[in-house]
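Engineer: structure here, sequence nowhere to be found:
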């Protein structure tokens, strides 16, 4: 009897041992957990990698999501390729014709290959990628797929990743530009404390967008005209930021810190935060694998293009940051914003732009009635924040920059409009199913 109990105990123990990144064995039916686990790993890689910029992260998420979608959608007759829909994406391999190909192995290999490319210089990261990929290969085998079926699926995923990465190389991000000369003059942006860092990504708007003309009609109206005199519109706009910073409630502080999102080893970046939100939705709503991949590709390509449009606007208007104005024109040299001012012009607000773009994209794909609680930074000690829908979260992300002391309200409102217009432009040009194209 004791021996029988021991055997049962050992079997249970073997079942509960998790081989990679605290994963649980998924069912044979292809659900969204495969993508959820890959997003979770990507977020871990971000924290383990120094020096990543928001622009780099936007590209990583967009290109890995496109590769994953193409690999997964090829096995589903309801979905169509993004070939010739995304700008210059012309060479996507045809799917295997074998009926019993392991299609989920295609998605697994595609996203593993793209991430391995992005983190090729970090052996620790590539080891993690290899581990998760191999873990799922063992899952597919346990689900009953043969070695040949898995290999055929995985080979197709690698070919998809190769094509997408070749497409990524042509987006202009690697192009070398002459040193950027910061414009001089009253009211224009200049490097800010504490680091007085050179302007970030001044040529980002020159990069190819995922969707042609996605930035059309997104340039916001000109900002409030600069003035240093008290009672002027510009002075009052800055005064609002300054006065709010002196009387922040605990919730306002929490909001600003929760959405800080600077990729410094703790936060995931803005695109990573939204990927984390989608991951939670995939799990809570039990999305199918292909639906999850659609939402991921729609969101990340929209986010990348909104970043492009926002950066064009920033370096068109070159508006100075609150900290510069408060120090120089309001005579409060000791004042500091709650969160560190990023190294780029103020107008429009970037987090408002990309967050509203992401929120709109998710709304278009998943609907406007999904309530959720965001646990992205539970491990940092932040209390989770709850929202009635994606757009409410997008608005809070933008507003957090006001309480953080780094943006004026009109810039946040301009960001909301820019993000929403970008998402609308993309929705009108891209379709994932034949039904949406009609």
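Structural biologist: Cool, got the structure. Since the model is a prediction, treat every value here as computed from it, not as a measurement. Residues are numbered from 1 along each chain as shown.
Engineer: CA only for contacts and neighbour counts going forward, please
Structural biologist: Will do.
Engineer: how much space between residue 155 and residue 105?
Structural biologist: Residue 155 sits 9 Å away from residue 105 when distances are taken as Cα to Cα, to the nearest Å.
Engineer: pull the contacting residues for the residue nearest to the spatial centre of the chain.
Structural biologist: The chain has residue 271 as the residue nearest its centroid, 2.0 Å off, counting by Cα atoms, centre = their mean. Contacts for residue 271 (Cα atoms under 8 Å, 6 or more residues apart in numbering) come out as 54, 57, 58, 61, 300, 303, 354.
Engineer: one more to weigh against that first structure:
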């Protein structure tokens, strides 16, 4: 009998005593990271993670908007976020309330949200050390608890709670269609995700990509050539290509097997990687709490919409993964560098969501915003420098070919799909008067 040993990497090694600083803006990135660590613990799948990030940020965003007239309320251009009336009082520090609301919303909506209570206590201790009175903190907490409660009720109406009641997904019959892959042979993740209510796009089917290249066993066909490319690239990877693939792996739960033992490794999701990049960027840009929360909220909402659009296509085309085709028809012993994720191949999720969020971040922070990404340091990978958000997104996309988990058309058409989503969101921001923050 296989024993699954889950390994949570460095959950407790990041001490908040070392990251809380004297300025309120320095509390933002640690608060978001606290939410990330709970999601790693819970093995939250990629689409669901983007939803949790979005709701955790939207309450904070609304608190800021109600107190900073220069920032437009999300309720004015995001139909999914219903207006929130704050009744807890008017004399409160809204910045503290917004920061605490990130943790409080996560506490309410995440499966293991109670884990955030310790982070809330640490935030309170840090604020007291910085000179804020207990009364000031208590007033802010009262507001954040009210907003988080109302936002959680709003989130409960977006279709997420109905997913478990829907008909279980059964793979389509035929060689052209996706089938669970080794080593876990896990059933398809979130087959009904297209039913989740989006944030800024109109519907899950608004950005349907080009149809995938038709499946064929003919060795002269385009599909066979794409499959052979994945096979040959995987057999001849350079050290740089191996590193890039591993760097953007972002598999929330990878299984390594040894004899009769299976060891599960928990890691950050693709959306979690980009939320950390957002934190790195807002910190480098010296944004205040208000602007930082705005950028985080819009990045999260972009990720959520991009996942909804991508998953709509994944289960429409339900295309077979390269690993399945290659081991059936080319090389029975071949294995991809990365573990094949448990859902259909087309389009590439990382290509879609990375491209989409890079467009939003590029609009808000600039086209040539360079940054050093340290997201994967806790997973024993070094930092990586990028000259722009689009540069990072391009690397994330091609990493899926190096990893052996996507065909080229899923990557390139996924990038086109993501760019269309990102540009649509940017135009919505522009039309509502939301300007770049730097």
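Structural biologist: Everything's here; your move. It should be emphasised that the depicted structure is a prediction, and the values quoted were computed from it without experimental measurement.
Engineer: still on that earlier bit, more neighbours: residue 155 and residue 105 of the first structure, which one.
Structural biologist: For residue 155 of the first structure versus residue 105, neighbours defined as other Cα atoms under 10 Å are more numerous around residue 105 (28 against 17).
Engineer: could you look up the SS state of the residue of the second structure most remote from its centre?
Structural biologist: Going by Cα atoms, centre = their mean, the residue of the second structure most distant from its centre is residue 220, 37.9 Å out. Under DSSP: H, G, I helix; E, B strand; the rest coil, the three-state class of residue 220 of the second structure is coil.
Engineer: now check the first structure for the residue matching it.
Structural biologist: Under the alignment by TM-score structural alignment, residue 220 of the second structure pairs with residue 231 in the first structure.
Engineer: figure out the helix or strand that residue 309 of the second structure lives in.
Structural biologist: In this assignment (DSSP states H and E), residue 309 of the second structure forms part of helix 289-317.
Engineer: other SSEs contacting the helix or strand following that helix?
Structural biologist: Next helix or strand after helix 289-317 of the second structure toward the C-terminus (DSSP H and E): helix 322-329. Contacts defined by 3 or more Cα pairs under 8 Å, 6 or more residues apart in numbering; DSSP states H and E place helix 322-329 of the second structure against helix 222-235.
Engineer: for the helix it packs on, buried residues please.
Structural biologist: By 16 or more other Cα atoms under 10 Å, the buried positions in helix 222-235 of the second structure come out as 223, 224, 226, 227, 228, 229, 230, 231, 233, 234.
Engineer: same check on stretch 19-30 of the second structure?
Structural biologist: 20, 24, 25, 26, 27, 28, 29, 30.
Engineer: just how off-centre is that stretch within its chain?
Structural biologist: On the basis of Cα atoms, centre = their mean, to the nearest Å, stretch 19-30 of the second structure sits 22 Å off its chain's mean C-alpha point.
Engineer: hang on, residue 92 of the second structure packs against residue 142?
Structural biologist: No - using Cα atoms under 8 Å as the test, residue 92 of the second structure is too far from residue 142 to be in contact (9.1 Å).
Engineer: overlap in contacts of those two?
Structural biologist: With Cα under 8 Å, 6+ apart, residue 92 of the second structure and residue 142 have no common neighbours.
Engineer: now residue 192 of the first structure: which helix or strand?
Structural biologist: Residue 192 of the first structure belongs to no helix or strand when assigned by DSSP H and E.
Engineer: list the contacts of it.
Structural biologist: 321, 323, 324, 341, 342, 343.
Engineer: count of residues packed around the second one?
Structural biologist: Same thing as residue 323 of the first structure. Residue 323 of the first structure has 26 nearby residues by other Cα under 10 Å.
Engineer: wait, it sits on residue 336?
Structural biologist: Yes - shown here, residue 323 of the first structure and residue 336 form a contact pair, counting by Cα under 8 Å, at 6.9 Å.
Engineer: how about the contacts made by the counterpart of residue 335 of the second structure in the first structure?
Structural biologist: In the first structure, the residue matched to residue 335 of the second structure (TM-score structural alignment) is residue 336. Contacts of residue 336 of the first structure were listed using Cα under 8 Å, 6+ apart, and they are residue 323.
Engineer: wasn't residue 336 of the first structure part of a strand?
Structural biologist: No - under three-state DSSP, residue 336 of the first structure falls outside any strand and is assigned coil.
Engineer: ok, now how distant is it from residue 109 of the first structure?
Structural biologist: In this view, residue 336 of the first structure and residue 109 of the first structure are 47 Å apart by Cα to Cα.
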